[in-house]
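Asks: Sequence and computational prediction follow.
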Amino acid sequence: MTKSKNNFLALLFSVAFAYFAFGAITNVAGAIVPKIKETYQVSGSASSFLASVFFIAYGLTSVPFGALINKMGTKATLVTGALITTIGVFMFASVPGYYANMSAMFICGVGITAIQVAANPLVKEISNPEKYSRNLTLFMVINGIGSSFAPYLVTFVKSRGLEWNYTYWLFTIISIFMLFGLAFPKYPEEKKSESESKSKNNFAYLLKDPLMILYALAIFLYVGVEVGVANNIGLFLEDVHKISSVMGDKAEAAKNAAVGNYWFGLLLGRLIGGLVLDKISSKKAIQIFISFAALALGCAIFSKDLKIVLWAFPLVGFFISIMFPSIYGLAIDSYKKEHASMVSGILCTAIIGGAVIAPLIARIAEISGSIESPNWQAGMLIAFACYAYIFTVGIWAKQKS
């Protein structure tokens, strides 16, 4: 018994490190979007799209990876994902160019999709199932540490006189550790997977369920707006507040810090949110937190005071912090255990919202203004529409037996 517990403890630490790693690799995007624009001489929306192409992988591969879990098991899926991620970050580091980086970003997305589709339900198996939303929130705290760490890593690399893409050499090392960490621990015993035809029937059943579609749309909009705000912070500060003129040589570090602080706010929110979800229902927490997120974003995009703006963006991150684990947890708990991997696959497919909303915000800003002088206030109105729908989750979400 003790040995089994120790083996699962090793797995717990390995999965926690995986959350840290894919948080860093996923959310470094906000710091590199301005670098992509400068390095490859493209528009803001084009640079935002390169960073967001990562999320297209979620839309294309989440359901296949959900099926792979049923067929090959959680461990094989996690190890496959870690290997693909390692290949992707290595390619990004070693092969420069806009389209080469786009291809590498997509490969990273494929790998991290596999990890997230497999890891999210696994959290329920290796922690207290009765507190799944809270536990997933705490794992997402670890993910948030990686997210907060990544933009500062870009600043560190630049301070050493290296190009920003050298950050991906460090990610390659991190990914190798993740790969070995996931390959060796003992995993909970899994029942032999259902037949392929039954798996397809479950998938068809779920896609016909309106509740499943509503949950998927909520994840689509949430991830879209989370990434959409983060990826455009640097461009917003440059275009609206002329931060390079105001801060000179310190501007680049300040932009990276603004992105890092956004993710740090999200990290703190998840840490505190884990306690909040112990006291109040996920539905009520969603309504309260998303309302304050909207207020904070209003301050961030409409204030003319740079100090207020730099404080408001982390508050946005803080108040959106519990949305993913809360929505995900409500969705998983709404269906039978045997549907968990397929539900996870569908929800992770919806993460493709990160590839849609972020460049859409930038494009609306360019259309309502110009490529040289985007109207970011107009573009960010997309975020408020996303928040409004997420608020409704706290009204209609329910749990099925």
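Replies: On my side now, so go ahead. A quick note: this is a predicted structure, and the numbers were derived from the prediction, not measured.
Asks: CA only for contacts and neighbour counts going forward, please
Replies: OK.
Asks: buried set for the longest helix seen in the chain?
Replies: Counting by DSSP state H, the longest helix found in the chain is helix 210-241. By neighbour count with 16 or more other C-alpha atoms under 10 Å, helix 210-241 contains the buried residues 211-240.
Asks: Pretty sure Ala51 sits against Val33.
Replies: Yes - shown here, Ala51 and Val33 form a contact pair, counting by C-alpha atoms under 8 Å, at 6.6 Å.
Asks: Mind listing the shared neighbours of the two?
Replies: Asn231 (C-alpha atoms under 8 Å, 6 or more residues apart in numbering).
Asks: Neighbour count: these two, which is higher?
Replies: Ala51 (29 against 26; other C-alpha atoms under 10 Å).
Asks: this is the comparison structure:
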Amino acid sequence: MSKEINVLGAEVHGPEAGGTEEKPKLVTAQMLIPFILLTSCFAWWGLANNMTDTLLAAFKKIKSMTDFETSLIQMAFYGSYFCFALPAALFIRKYSFKSGVLLGLGLFITGGLLFYPASITQEYYHFLAALYVLAGGLSILETSANPYMMVMGPKGTATQRLNLAQSFNPIGSIAGVVISKLFILSQLRDISEAERLAMAPEALKAVQTEELAAVMNPYVTVSVILILTWILIAVNKKMPKASDSGTMDLKKSFASLFSNKDYIFGVLAQFFYVGAQIGVWSYTIRYVMTEIGLNEADSATYYIISLVCFASFRFIGTALMSRFKPSNILITKAVTAGILTCLVMFVGGTVGVYALVGISACMSIMFPTIFGLSLETVEDENIKLAGSGQIMTILGGAVLTALQGVVSDATGSIRLSFLVPLACFVIILLFGYKESRKAKA
């Protein structure tokens, strides 16, 4: 087995790279199987994210909880993402990207399996603990997989390759919504909160046992399937280890990253992007109900259409990057998203609903493009640590979505709450413009 130095400076232990220079390929023949295995992880965490979104509605009904109590699900999920990202970076820097992927998948599997004992105890906080472990695994997995995908080939196609892998993330998201609808939400008994409170304790517990089993089954099933994925990655000898050489100087690394204005701006842009994405999707159903008078189930159809657009346009955006600069595509998407958001706010009705769906098409390439562009000026030895900073920005999904709710409550208008995503798209536009100017220079 030979050793080569990958495009971002980490040592890659793998097949011969070849001795002649040629046009950079998106994925080489030697890396095809590792690429497929790693790309599958992008779909798996998309599935887990969107399955978890349904838990708020599920537990509110099963346990007759308040909105604040159900919000602990999001706090556990996003809080775990935030807490695990930096330790993940330190772990993969000390060992390897592959080790980080395996650790992340391992915690993902463990968290899903913990839903089984939680369904037996029927304690809400046991479910939260299982979810915290699962989300911690997702945090480590994303922190590892995103930069890992970038080094799995030539630097010239790193951002395009990451976009291609990320294109499978919304496919997993769509699957998560469908699985949740079929195997969790559809299994909940049509019993109101008042009727549940009036039931005898034994009868209520029997109903809750049945419903909590419905919550548990998809998570345990996914975890069992993921064990096979873990094994395939672990035994694959062509998976590049991408291990660092040399000692780790955290003080120097942090100083370098904090002094890198391009990277810091990228982290800021990513924070606002995640906030825009989660905010737009969180309020899609309510907006559709308000503007065209549909019920929850019918309104959810527009959410699924949004995810389909998101997935489709990520593939399209990835293809366009072979002809246009990623920064210019990002600018175009941010401008278009801003215009569509204005239609959502000031026109409404059917036009507003279609505009809201269109925003998802614009957001499709934003996360991986911001991720890739922000890491271009980071020193090779700091890539892993820099990647963790990007993953920690997922906290924006909790902070800015809550702010959007505050705006909606304060103004009494779901339309005006989209001021928050609009501001986010402006910041993303500024980042894209700065990156475009840098590329020209």
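Replies: Alright, I've got the coordinates. Because the structure is a prediction, the values reported are computed rather than measured.
Asks: TM-score of the superposition?
Replies: The TM-score (TM-score structural alignment, normalised by the length of the first structure) is 0.85; 387 aligned residues with a C-alpha RMSD of 3.0 Å.
Asks: ok, back up a step: can you list the residues that contact the very next helix or strand once past the longest helix of the first structure?
Replies: For helix 210-241 of the first structure, the following helix or strand on the C-terminal side (DSSP states H and E) is helix 243-247. With contact meaning C-alpha under 8 Å, 6+ apart, helix 243-247 of the first structure is reached by Leu237, Glu238, Lys250, Ala251, Glu252.
Asks: Which parts of the stretch 1-150 of the first structure are helices?
Replies: For the stretch 1-150 of the first structure, applying DSSP state H, counting those that start in this stretch gives helices covering 2-27, 29-40, 44-52, 56-72, 74-94, 98-126, 132-159.
Asks: Need the ones you listed in JSON lines (columns: distance to Met178 of the first structure).
Replies: Listed next are the helices of the stretch 1-150 of the first structure as JSON lines, based on distance: least, C-alpha to C-alpha, whole Å:
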{"stretch": "helix 2-27", "distance to Met178 of the first structure": "6"}
{"stretch": "helix 29-40", "distance to Met178 of the first structure": "20"}
{"stretch": "helix 44-52", "distance to Met178 of the first structure": "22"}
{"stretch": "helix 56-72", "distance to Met178 of the first structure": "19"}
{"stretch": "helix 74-94", "distance to Met178 of the first structure": "7"}
{"stretch": "helix 98-126", "distance to Met178 of the first structure": "10"}
{"stretch": "helix 132-159", "distance to Met178 of the first structure": "13"}
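Asks: Deepest-packed of the ones you listed, please.
Replies: The highest mean neighbour count among the helices of the stretch 1-150 of the first structure, using mean count of other C-alpha atoms under 10 Å, belongs to helix 44-52: a mean of 26.
Asks: and that helix, what does it pack onto?
Replies: Secondary-structure packing of helix 44-52 of the first structure (3 or more C-alpha pairs under 8 Å, 6 or more residues apart in numbering; DSSP states H and E): helix 29-40, helix 98-126, helix 210-241, helix 353-368.
Asks: possible to save these as JSON lines with distance to Ala296 of the first structure?
Replies: Shown next, in JSON lines, are these (distance: least, C-alpha to C-alpha, whole Å):
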{"stretch": "helix 29-40", "distance to Ala296 of the first structure": "19"}
{"stretch": "helix 98-126", "distance to Ala296 of the first structure": "29"}
{"stretch": "helix 210-241", "distance to Ala296 of the first structure": "12"}
{"stretch": "helix 353-368", "distance to Ala296 of the first structure": "17"}
